[in-house]
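Trainee: Sequence isn't available, so here's the structure alone:
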């Protein structure tokens, strides 16, 4: 019982944790399994690959410069994905799991990837 990784401890955790916590744990494990970096480990200026679920997608107002912003959550922390010059991208919608690559920047204290390369992931 020293490591906390045994089947009984996992079962107890699943029975006593809330759904959001379990979902975050599952996302975090999946991130590591596909070779992506956890968002909490990414630092400004680094070239990274992150994987997570889109929590929200926002379009810029009509009179502003066209931008599409999506919040990616990987179970540890959020990263804002920003596509400049775009108002819509097919498949970029809340609840969708994607893998994104780019250089981490900071904006208002939050991690951001501008114009990331992305791959839509199939659900398993």
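Mentor: Perfect, thanks for sending it. Everything numeric in this text was worked out from a predicted model, so none of it was measured. Numbering: from 1, shown residues only.
Trainee: C-alpha from now on. contacts and neighbour counts both.
Mentor: Noted.
Trainee: Next secondary structure after the strand ranked longest in the chain?
Mentor: Assignment by DSSP state E gives strand 47-59 as the longest strand of the chain. Of the helices and strands lying after strand 47-59 in sequence (DSSP states H and E), the nearest is strand 67-73.
Trainee: rewinding a little: got the angle for the longest strand of the chain vs strand 67-73?
Mentor: 120 degrees (axes from the mean of the first three to the mean of the last three CA atoms, to 10 degrees).
Trainee: got another, please set it beside the one above:
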């Protein structure tokens, strides 16, 4: 339903540079980047297909990578309200929103982050 663009805070942003007004305004509003209608559609179809237990909504956090987060970073991201973390999607969402497109973000979670220093699994 939302995202946090950590690289964007450090100036790594897909809309940096000259703006071509034909594609969108200079400073697009990102408070509604993800379409509620498309999200509802996915939840409804997931329910119809008996897949609701696999579908979640939440806040995606983009980090620059190319590595997984440390335990301290994972704890910080959890405190910030992040539900999932990845190294992509946000630039594409930002550009799509800039161009006036409706956006839906889907991610596949492939690893569970460790929040405990004594945990042996990596």
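Mentor: Ah, there it is. Small disclaimer: the values here were computed from a predicted structure and weren't measured.
Trainee: TM-score for these two?
Mentor: Once superposed, the chains reach a TM-score of 0.26 (TM-score structural alignment, normalised by the length of the second structure), with 60 aligned residues with a CA RMSD of 5.0 Å.
Trainee: hmm, back to that, in the longest strand of the first structure, what counts as buried?
Mentor: 48, 49, 50, 51, 52, 53, 54, 55, 56, 57 (16 or more other CA atoms under 10 Å).
Trainee: Leaving out chain neighbours, which residue sits closest to the fourth one?
Mentor: Leaving aside its chain neighbours, residue 51 of the first structure sits nearest to residue 99 (4.2 Å; criterion: CA to CA, 6 or more residues apart in numbering).
Trainee: residues in contact with that neighbour?
Mentor: 49, 50, 51, 52, 118, 119, 120, 121 (CA atoms under 8 Å, 6 or more residues apart in numbering).
Trainee: I figured the fifth one was touching residue 98, is that so?
Mentor: Read that as residue 118 of the first structure. Yes - in this structure, residue 118 of the first structure is within contact of residue 98 by CA atoms under 8 Å, at 6.7 Å.
Trainee: More neighbours: which of those two?
Mentor: residue 98 (20 against 16; other CA atoms under 10 Å).
Trainee: Which strand or helix spans the more buried one?
Mentor: strand 97-107.
Trainee: Which parts of that strand count as buried, going by neighbours?
Mentor: 97, 98, 99, 100, 101, 102, 103, 104, 105.
Trainee: buried stuff in the next helix-or-strand element following it?
Mentor: Where DSSP H and E defines the elements, the next helix or strand beyond strand 97-107 of the first structure is strand 110-114. Buried residues in strand 110-114 of the first structure, counting neighbours by 16+ other CA under 10 Å, are found at 111, 112, 113, 114.
Trainee: what does stretch 38-47 of the second structure give?
Mentor: Neighbour-count burial for stretch 38-47 of the second structure [16+ other CA under 10 Å]: 39, 42, 43.
Trainee: Alright, calling it a day.
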